[in-house]
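1. Here's a sequence, model it:
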Amino acid sequence: MHIKRTDAGHIAFCQPELKPITPDWFTVDYWQDLGGITGSSKGRYTTWFVDPQPITANTKVQWVLRHYYRGGMMEKLSRDAYLYTGLKRTRAFAELKLLEQLFNEGFAVPKPVAAQVQRSGMHYRGDIIIERVEGAQDLVAQLSKSPLNEHQWQTLGALIAKFHQRGVYHADLNAKNILVSSDSFTLIDFDRGELRKPSPKWQQANLERLLRSFNKEKGKLPKLHFSEQNWQQLLAGYAKS
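-> From the prediction side, this is the model:
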């Protein structure tokens, strides 16, 4: 990971050819002016899909641009400002570093591109850019249209087990943070994720969080293709790994 200083903070980037990167790359207006916005994903906040071809000449990939926003009670105090306690502890740089390590180790995560931190006094704001997983959709979108088969559920369970065995803690493991493309799955959004000593306690809590998310989505969409049998199939794949 390479780091460069900017007028307002720092930018980290994962490929040497991205050295010309500037803070503009992390703004929606910049990409709109270039005609590079290709879509968006709207949840609590908007994540943007951009085509970097105008500046990288790479026509084979798209990027995902995400700004860091607060949640919960802290959102009422500040929408997107975090207390600065060191560059490596910022959410943007920590997530980029974790993604870079996991991607280089062959884990099913998006390829990291860059992150920026902009300071203002004791606080900072952050953004991250990753590569978009081509042809994939989140698991809720998939299950709203068609079911997964037993092999796919077991494959997903085995994938989660692989992350857990490595000590990868995903702070928000839910159905929308799992992308699916055919029989291939990718975990996304590693904000506040970390490597920790494997332990049945946090691993089980991670799985329970995922189950709650499935049940929550099922409550919102009763026709969602998810059942207790599917969950047991996932657990069977998890246990086999």
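
2. all contacts plus neighbour counts: C-alpha atoms, from now on.
-> Noted.

3. Quick check: residue 66 touching residue 128?
-> Yes - in this structure, residue 66 is within contact of residue 128 by CA atoms under 8 Å, at 5.5 Å.

4. Do a quick rundown of the strands in the chain.
-> Per DSSP state E, the chain has strands spanning 2-5, 9-13, 37-42, 46-50, 63-67, 82-83, 112-120, 123-131, 137-138, 168-169, 178-181, 184-187, 194-195. These are given in chain order.

5. one more to put side by side:
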Amino acid sequence: MQIIISPQGAIAFCHPTPDTISSNWFTMEYWQQKSAITGSSKGRYTTWFVKPDLSVGDDNQWVLRHYYRGGLMEKLSKDSYLYTGLNKTRAFAELALLVRLYNEGFPVPKPVAANVERHGLHYRADIIIERVEGAQDLVAKLSKSSMSDSQWQQLGSCIAQFHQRGVYHADLNAKNILITEDQFYLIDFDRGEIRNPSTKWQTANLERLERSFNKEKGILSTLHFTQENWQALMAGYSKG
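-> Coordinates of the predicted model:
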């Protein structure tokens, strides 16, 4: 991971070259002007899908995400954070974690770049990752069709491998898990970190995931999720 420092902040990048990357990459308007926006994902805020120029050496789609606050802090500032050092910013910390996990072969999106812009004692930030081709999140998947027991077990085994490595996912929920034809991926590692493996936080992680499935089931009663599915996931988790 390389870093470009400027008076306005800093940009970290993985494979683009310094003579092509700029802070413009982290704005929706830049890609809109190039007619490069291919779609979006709307939650509390919008995440943009863009197709970068061939001139920067990549024909894959990218995901552009701005960092927003949640909870009570959102009422004070929706996207401003206290600056306590570059490596402690949410964007750089997430990018560094993704670089480590991606290089170790874990099923995570390929990291591209992160941007931090300082404003006095505070900063705002953005991250770009590669979009996982052919993937959909589990809520979208389960709203249309069910998964087999072997797939649920595969998911449980996937989560176990992250936990065995000590990977703490701060928001492990059904929408932060992607599925392709043959692979599960974990996404959105904001506030994630490497910890010493511990039954306490690992169990809390799993309980959070189960609550998210039940919450989505409450929203959409036809969602293909049952307690039997959860038991299959836990069976795969136990086997690792």
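
6. Just the TM-score for the two chains, thanks.
-> Scored by TM-score structural alignment, normalised by the length of structure 2, the superposition of the two chains gives a TM-score of 0.98; 240 aligned residues with a CA RMSD of 0.9 Å.

7. just to revisit the earlier point, make JSON lines from the strands of structure 1 and add mean neighbour count and distance to residue 146 of structure 1 to it.
-> Supplementary listing: these in JSON lines, determined by neighbours: other CA atoms under 10 Å; distance: least, CA to CA, whole Å:
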{"stretch": "strand 2-5", "mean neighbour count": "13", "distance to residue 146 of structure 1": "42"}
{"stretch": "strand 9-13", "mean neighbour count": "22", "distance to residue 146 of structure 1": "38"}
{"stretch": "strand 37-42", "mean neighbour count": "13", "distance to residue 146 of structure 1": "21"}
{"stretch": "strand 46-50", "mean neighbour count": "19", "distance to residue 146 of structure 1": "25"}
{"stretch": "strand 63-67", "mean neighbour count": "22", "distance to residue 146 of structure 1": "26"}
{"stretch": "strand 82-83", "mean neighbour count": "16", "distance to residue 146 of structure 1": "40"}
{"stretch": "strand 112-120", "mean neighbour count": "24", "distance to residue 146 of structure 1": "30"}
{"stretch": "strand 123-131", "mean neighbour count": "21", "distance to residue 146 of structure 1": "26"}
{"stretch": "strand 137-138", "mean neighbour count": "18", "distance to residue 146 of structure 1": "12"}
{"stretch": "strand 168-169", "mean neighbour count": "21", "distance to residue 146 of structure 1": "29"}
{"stretch": "strand 178-181", "mean neighbour count": "20", "distance to residue 146 of structure 1": "12"}
{"stretch": "strand 184-187", "mean neighbour count": "19", "distance to residue 146 of structure 1": "16"}
{"stretch": "strand 194-195", "mean neighbour count": "16", "distance to residue 146 of structure 1": "33"}
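
8. could you redo the ones you listed as JSON lines and give each row distance to residue 206 of structure 1?
-> Converted to JSON lines, the strands of structure 1 look like this (distance: least, CA to CA, whole Å):
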{"stretch": "strand 2-5", "distance to residue 206 of structure 1": "32"}
{"stretch": "strand 9-13", "distance to residue 206 of structure 1": "29"}
{"stretch": "strand 37-42", "distance to residue 206 of structure 1": "24"}
{"stretch": "strand 46-50", "distance to residue 206 of structure 1": "24"}
{"stretch": "strand 63-67", "distance to residue 206 of structure 1": "24"}
{"stretch": "strand 82-83", "distance to residue 206 of structure 1": "25"}
{"stretch": "strand 112-120", "distance to residue 206 of structure 1": "23"}
{"stretch": "strand 123-131", "distance to residue 206 of structure 1": "24"}
{"stretch": "strand 137-138", "distance to residue 206 of structure 1": "18"}
{"stretch": "strand 168-169", "distance to residue 206 of structure 1": "8"}
{"stretch": "strand 178-181", "distance to residue 206 of structure 1": "13"}
{"stretch": "strand 184-187", "distance to residue 206 of structure 1": "13"}
{"stretch": "strand 194-195", "distance to residue 206 of structure 1": "13"}
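
9. Mind checking those for the one nearest to residue 203 of structure 1?
-> Evaluated over the strands of structure 1, closeness to residue 203 of structure 1 peaks at strand 168-169, with 7.8 Å, by CA to CA.

10. what does the closest one contact?
-> Contacts made with strand 168-169 of structure 1 from outside it, assessed by CA atoms under 8 Å, 6 or more residues apart in numbering, are listed as 163, 193-196, 203, 206.

11. tell me which of those is nearest to residue 38 of structure 1?
-> Distances from residue 38 of structure 1 to the contacts of strand 168-169 of structure 1, taken as CA to CA, are shortest for residue 193 (28.0 Å).

12. residues near the closest one, how many?
-> 18 (other CA atoms under 10 Å).

13. Give me the longest helix you can find in structure 2.
-> For structure 2, the helix with the greatest residue count under DSSP state H is helix 199-219.

14. helices or strands up against that helix?
-> The helices and strands touching helix 199-219 of structure 2, judged by 3 or more CA pairs under 8 Å, 6 or more residues apart in numbering; DSSP states H and E, are strand 167-168.
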